[in-house]
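*Asks:* okay, structure incoming, though there's no sequence with it:
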């Protein structure tokens, strides 16, 4: 399928753009050698805002290196691996086209695709691009969060192998559109709510409840 280009962990920042938390782990940088992948993330990484990042359902963030060039051209600057705040920079993979619930072997770890990354003001501040959230939403290549099913180790160069691909066909990109730009697509996610993080699952359920109420169902 593809492989890991780099494994990245946080350098904690306390810049003004870090917002109410006052610190952020969005600045990820490549590290050498194998890194332990636990249930809630990579050893040596730091997640400062656990409301929207991290936890079991968003333990690891992967972003495709193929999408770097578009952003580099748009902003006329180099973006190094880890520049999107990702733990794993992949190559040779269609991360946006991965299906929710897809299971991958990465190094000696086994992970499951759970959700797209949604942009925030801290991300915009980190890049110093005020309208980054809108640009990122329009671009629609958000990268994917992963749930760790089997702990293990991962290193640069490790292959990524698809062990299971669900039949439902709902991709990371489709969930991103439903959450960020087209909420009318939320009901289509009703059949996979058990695979989604709790916050997105509740959003889908609320939308389904409103739809049922409006039709008298």
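*Replies:* Received, thanks. Since we're looking at a predicted model, the values are computed, not measured.
*Asks:* please count neighbours and contacts with C-alpha atoms only from this point.
*Replies:* Noted.
*Asks:* do you know how far residue 36 is from residue 171?
*Replies:* Per Cα to Cα, to the nearest Å, residue 36 is found 27 Å from residue 171.
*Asks:* before we go on, here's another structure to hold up against the first:
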């Protein structure tokens, strides 16, 4: 059965000497409340807005907002990297709000709807690895390695707000969009064919559409 193994929230923490703190250091908690945070935006100190109450988002320019309201990662992927790196990776280590078990998160299609605890969520955007994530991991060429693996979990938009706790079941209703979240990650990492494929989907989120359109125009393709 697919279920929630852990729910995790981040507090402001030092970010490798940068002035702005980061919220990637997420720790398990008993329950989270999720709701649509509205558009991506920057608040005081450049902080963003999370769909998880009390969860700190350090960079409102790159993270947060409706399409990146909640981040889910499979425990099975954490276990893979734990074996690969030869170290323990606790729930929340990758900055995820929901650590799942028994669910192939990376086989999710854009638009899939998840009923999780008392909330309804929608698969909305890929998790694109960044320098802050690399700093947290402290592993050589981490962004490239993580992206090449192609199993980065998924961001979720909040369709209906509610509470989510460890042990809650996850029910998935497939969208039939045919657009794998893993393929969207490949597009974000610069694959021209995947960008074109993604742009063919009318309900693609505005941020992805703008990025892919600009990237293709720049390349003249």
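*Replies:* Yep, that arrived. As the structure is a computational prediction, the values presented were derived from the model and not from experiment.
*Asks:* let me see the TM-score of these two.
*Replies:* For this chain pair, the superposition-based TM-score is 0.89 by TM-score structural alignment, normalised by the length of structure 1; 208 aligned residues with a Cα RMSD of 1.9 Å.
*Asks:* between residue 36 and residue 171 of structure 1, who's got more neighbours?
*Replies:* Each of residue 36 of structure 1 and residue 171 has its neighbours counted (other Cα atoms under 10 Å); residue 171 has more, 21 against 16.
*Asks:* in the lengthiest helix in structure 1, what's buried?
*Replies:* Identified as the longest helix of structure 1 according to DSSP state H is helix 198-214. For helix 198-214 of structure 1, the buried set under the neighbour-count rule, 16 or more other Cα atoms under 10 Å, comprises 200-201, 203-205, 207-208.
*Asks:* I figured residue 57 of structure 2 was touching residue 22, is that so?
*Replies:* Yes: taking contacts as Cα atoms under 8 Å, residue 57 of structure 2 lies within contact range of residue 22: 6.6 Å.
*Asks:* so these two - more neighbours on which side?
*Replies:* residue 57 (27 against 23).
*Asks:* and the more buried one, how far is that from residue 108 of structure 2?
*Replies:* Counting by Cα to Cα, the gap from residue 57 of structure 2 to residue 108 of structure 2 is 24 Å.
*Asks:* could you do residue 75 of structure 2 as well?
*Replies:* 15 Å.
*Asks:* check residue 214 of structure 2 too.
*Replies:* Taking Cα to Cα as the measure, residue 214 of structure 2 falls 26 Å from residue 108 of structure 2.
*Asks:* over to residue 31 of structure 2?
*Replies:* Distance from residue 31 of structure 2 to residue 108 of structure 2, counting by Cα to Cα: 24 Å.
*Asks:* higher neighbour count, these two?
*Replies:* Shown here are residue 31 of structure 2 and residue 108; by other Cα under 10 Å, residue 108 has more neighbours (22 against 14).
*Asks:* and that one, what pairs with it in structure 1?
*Replies:* Using TM-score structural alignment, the partner of residue 108 of structure 2 in structure 1 is residue 98.
*Asks:* and its match, what does it touch?
*Replies:* By Cα atoms under 8 Å, 6 or more residues apart in numbering, the residues touching residue 98 of structure 1 are 113, 171-172.
*Asks:* just send those residues back as a markdown table, with secondary structure and distance to residue 136 of structure 1 too.
*Replies:* Shown next, in a markdown table, are these (DSSP: H, G, I helix; E, B strand; the rest coil; distance: Cα to Cα, whole Å):
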| residue | secondary structure | distance to residue 136 of structure 1 |
| --- | --- | --- |
| 113 | strand | 20 |
| 171 | strand | 17 |
| 172 | helix | 14 |
